[in-house]
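Engineer: Sharing a sequence plus its predicted fold:
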Amino acid sequence: MSAETTDWNNVQNHIRKDLDISPQSLHTDITTLSENIAMDLPIYPDLIVEENNTIYFIGVKSKATVDVIARLNLLRDFCLKSKFPKEIQLVIAAKSFPEREKRLMDQLDITMVKLPWSIKLATEKQSKPSNHRITSAKSWKIVSRLLKEKKTSIRQLAIGEDISYGWAHKTIQALIQQNIVKKENNRVSISNVDKLLNGIAWERPLTNLKSCEIQIPFSESMHAAREITRAFSMQHNIPVGFTSYTAAALYAGYSVRNDAVYLYLNDEYIDYFRELFESSPANSIKAIIYRPDREVFQNTLEIEGVRIVSTSQALLDLAGMGYSAMDITKAMVAKYDLL
C-alpha cells in the first residue's frame, strides 16, 4: 500500500493523538517487516508505529475499502506465521468508512481512525505505487547527488551524475509521488528524509546481501580493517571495500561499534579470507561480509590505511540497515554535502 497523503505530518499527528501514542514512539520503521518475515509482496502498510510491545500497521486512505482491509489482514497473517516478536494491531485511517467495511473491520479487530476532511489526501491515480526502484545503481546516483546539492534542478542532477535526463526525471517523479521530494519552480529538494531512509531500508535491506560472518582474531575494528586491507592489497589488489559503520567512522569521525567490521568481498575470495583470518570465537570480533549487487569497488578510497567504499555507497548501506543504524545514518545525511 502506498501512502496517499500530501500532508503527511498532519496525518501522523492526528493518528498519534487518536491512538494515544507518544510522539517519540511514532516512526515508519519499515525494516521491522523485512527483517522478521520472508515476504515478497507489495502489502506493507503506509505507516508503522511502535508503542512498548505493540506494533501498529496502519493503512492511510481517503476511504476504507475491502482491498485495504484484506491487505492488512494478510500482512498480519504473514507476521503471525513468522512468529513476529510484537503484538500486532491493525489500523485504518480514512475520511470515510462505508457500513460494510466497518462491519468487516469489527470482525477482524481493525481499529478505525477517522481523518478530518480538511487533511489533504492525494487521489488514487496520484498515489499509485511506482515500480521505479530508488535504490538501483542509476537512481541512487540521482538521489545521493540531490542529498549533496540539497536544492537543484533535475537537469543539473542528470549532468552531475552523467545520467540521462529521462532517467533522472523518472527517479525524481517517483520520489515526488511518495512525498519524499518537493518541487518548487524548476528546483527540487528532499522534504522527508525519514521516509526516504525507510524506503531504502524496505527496498534494499543490507541483510539480504550478507554472504557470511567470520570470527577474526582482533580486539579492535579499525586495526582489523587495516590489516585486512593490507593483506588483500598485497595479493594483486584483490578488491575489497569496507562499508556501513566501518566506513562511516572514517568518513565522519563517528564513534561506532567496535565488535565488527563490515565489508564487500566477492564470493571467490571468501575461502582465502577464511584462510588468512578465521579464528575461534574467543578474543575475536566479527567480519560481516556482503556480496556486491553493483559495482562497489571502482570508487573506493583509502583513509587511515582502510579501503572504504564511496560516501554514496556507504550511505546507501547504512540506510539499508534500518532502524538499528538510523541515528548514524541521519547524522551522515546532515553533513553529507561536506563529505
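Structural biologist: Now that the structure is in, tell me what you want to look at.
Engineer: From now on I want contacts and neighbour counts done on CA atoms only, so please keep to that.
Structural biologist: Will do.
Engineer: element containing Lys183?
Structural biologist: Here Lys183, judged by DSSP states H and E, is contained in strand 181-184.
Engineer: Buried residues in that strand, which are they?
Structural biologist: Using 16 or more other CA atoms under 10 Å as the test for burial, strand 181-184 gives 181-183.
Engineer: same for it, what does it pack against?
Structural biologist: helix 165-177, strand 187-190 (3 or more CA pairs under 8 Å, 6 or more residues apart in numbering; DSSP states H and E).
Engineer: Mean neighbour count added to these, as CSV?
Structural biologist: Listed next are those as CSV, based on neighbours: other CA atoms under 10 Å:
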stretch, mean neighbour count
helix 165-177, 19
strand 187-190, 19
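Engineer: for comparison:
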Amino acid sequence: MINSEDNSILVHIKHELGIRDNASISWGVQISEELPFRVDLVIEDDSKKYFIEISSRLTIDKIGRQLVLKNILRNTNSRNRSFEFIVASKLISPETEKIAHSCDIRIIALPYRSNVHENEKSDVRRIEKISSAKSWKIVIALLTENECSIRHIALKTNVSYAWTHATVKSLIAKGIVVEVNNYVKLQDIPKLLNGIAWERPFEKLYYNEVVLPENDALSAARTITRMCEWQDIKCGFTSFTAGGIYTKYGFRHDTAYVYISRDNLDPFLKSFDASDTHGIKIRVYKPDRDVFSDTRIAEGIRLVSPAQALLDLAGLGYSGRDLTLKLVENYARL
C-alpha cells in the first residue's frame, strides 16, 4: 500500500495502463457494506474499472486476494462494465508471475525505488497453517458453536483477538467459514478436512512399529497405558484407536496408534521383543506439539483429546474420512 499523497507510483500505474488524466481515482476502497474487503486502489476509466493491490513483493496471498475479489464481484449488477484485476509490486519472481497469469491476474512491475509501505490493513494477514496449535483451537470452537462472533471465539479459546480474527478471515477466504451480520459459522467441513490432510499429513509423524503378542487392540492399548504409567512415559493413543473409542464406530482391531514423548521414543521401543511378529501392531508416532497435557482415560486407555484425535484423523485424508466425519458428528457430546 502507498499513501495517496505519494503520486509517483500512481503515475507509473496510470502510464502502464494507458489511463487518461481525468480518470476517477479512489484509495482504500471497501467493496461493499456487507463484506469487510478493501482494495488498495480503484481506477475507473470510461467503461473499464481496475482493482489494484500494491505491495513490495508479489506473493500468492496477494494473488489470492484478487481471486477472492473476482469471486465477490462475479454476481454484481455491473455486467456492462469491464473489470481488470492487478497486483503492482517491486519484487516479482518468475514462478509467482506465472501463477498470476494463469489466474488471469495482471502484474505491473513497480520501479525498484518505489516507496511501498506494508501495513496492517490486510483482511487476511499472514498466519500459520490452520492445523497449527492456536489456529486449530479456533477451528474446534467453530465446530462446537452454531453461530458466534469472532470475539466470542477468542474468549472461549484464550487466543488473542488478532490471531483469532486472522484465522477466521483466512477460513472465510478459503470458503470454509461464512460470515453473516458479524457472526461466523463453519460452512464447508469437507473442504476443511481436505485442507488439514494437505497441510499436516498424519503419517509424516510416524516413527516406528512394534508388535505386542496379544489378540485384541483394546487389550494391547490398556497394557501399554499401564506400562507407560509405571515407567513414567508420556503416551496418548490417537488416530483410529482414539476415534474408534470416542465414536464407537470403525475401530481397528489389528493395530493401535500411539504418541510417545520424544525423549522416550527409543527406550519405549526397546521394551518390546523384536522377535515377536504375531499379535497387535503398535504404530508409534512422534508428536509435533503438546498432545499429552489434555489426555483422558477411557476404557482403561489413555487417549489424546477429541480435538487432537480429530486433527490426526483428518490428516489421514480419505483413508480415515468416514471415522473423521463420525467424530465431527459426535464432537459436541464428547
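Structural biologist: Yep, that arrived. These numbers come from a predicted model, not from an experiment.
Engineer: Mind listing what's buried along stretch 137-157 of structure 2?
Structural biologist: Within stretch 137-157 of structure 2, the residues that count as buried by 16+ other CA under 10 Å are 137-143, 147, 149-150, 153-154, 157.
Engineer: What span of structure 1 is it aligned with?
Structural biologist: Using TM-score structural alignment, stretch 137-157 of structure 2 lines up with residues 141-161 of structure 1.
Engineer: what residues does the matching stretch touch?
Structural biologist: Contact with stretch 141-161 of structure 1 is made by 134, 163-165, 168-169, 171-172, 186-190, 312, 333, 336-338, as judged by CA atoms under 8 Å, 6 or more residues apart in numbering.
Engineer: Which of the three states applies to the alignment partner in structure 1 of Ser219 of structure 2?
Structural biologist: Mapped onto structure 1 by TM-score structural alignment, Ser219 of structure 2 lines up with His223. Put simply, His223 of structure 1 is helix when judged by DSSP: H, G, I helix; E, B strand; the rest coil.
Engineer: From Ala249 of structure 1, how far off is His223 of structure 1?
Structural biologist: 13 Å (CA to CA, to the nearest Å).
Engineer: repeat for Phe273 of structure 1
Structural biologist: Taking CA to CA, one finds Phe273 of structure 1 at 23 Å from Ala249 of structure 1.
Engineer: try Ile110 of structure 1
Structural biologist: Counting by CA to CA - Ile110 of structure 1 and Ala249 of structure 1 are separated by 44 Å.
Engineer: Who has more neighbours out of those two?
Structural biologist: Ile110 (19 against 16; other CA atoms under 10 Å).
Engineer: ranges for the strands of the stretch 101-250 of structure 2?
Structural biologist: Secondary structure of the stretch 101-250 of structure 2 by DSSP state E, counting those that start in this stretch: the strands cover 106-109, 177-180, 183-186, 206-212, 235-237.
Engineer: Other residues contacting stretch 249-256 of structure 1?
Structural biologist: 245-246, 248, 303-304, 311, 328, 332, 339.
Engineer: Buried by neighbour count, from those residues: which ones?
Structural biologist: Among the contacts of stretch 249-256 of structure 1, those scoring as buried are 245-246, 248, 311, 328, 332 (criterion: 16+ other CA under 10 Å).
Engineer: Show only the entries of these found in helices.
Structural biologist: Among these, the members falling in helices (DSSP state H) are 245-246, 248, 311, 328, 332.
Engineer: Can you give me the end-to-end span of stretch 146-155 of structure 1?
Structural biologist: 11 Å.
Engineer: so how far is that stretch off the chain centroid?
Structural biologist: 20 Å (CA atoms, centre = their mean, to the nearest Å).
Engineer: burial count for Val68 of structure 1?
Structural biologist: Neighbours of Val68 of structure 1 (other CA under 10 Å): 20.
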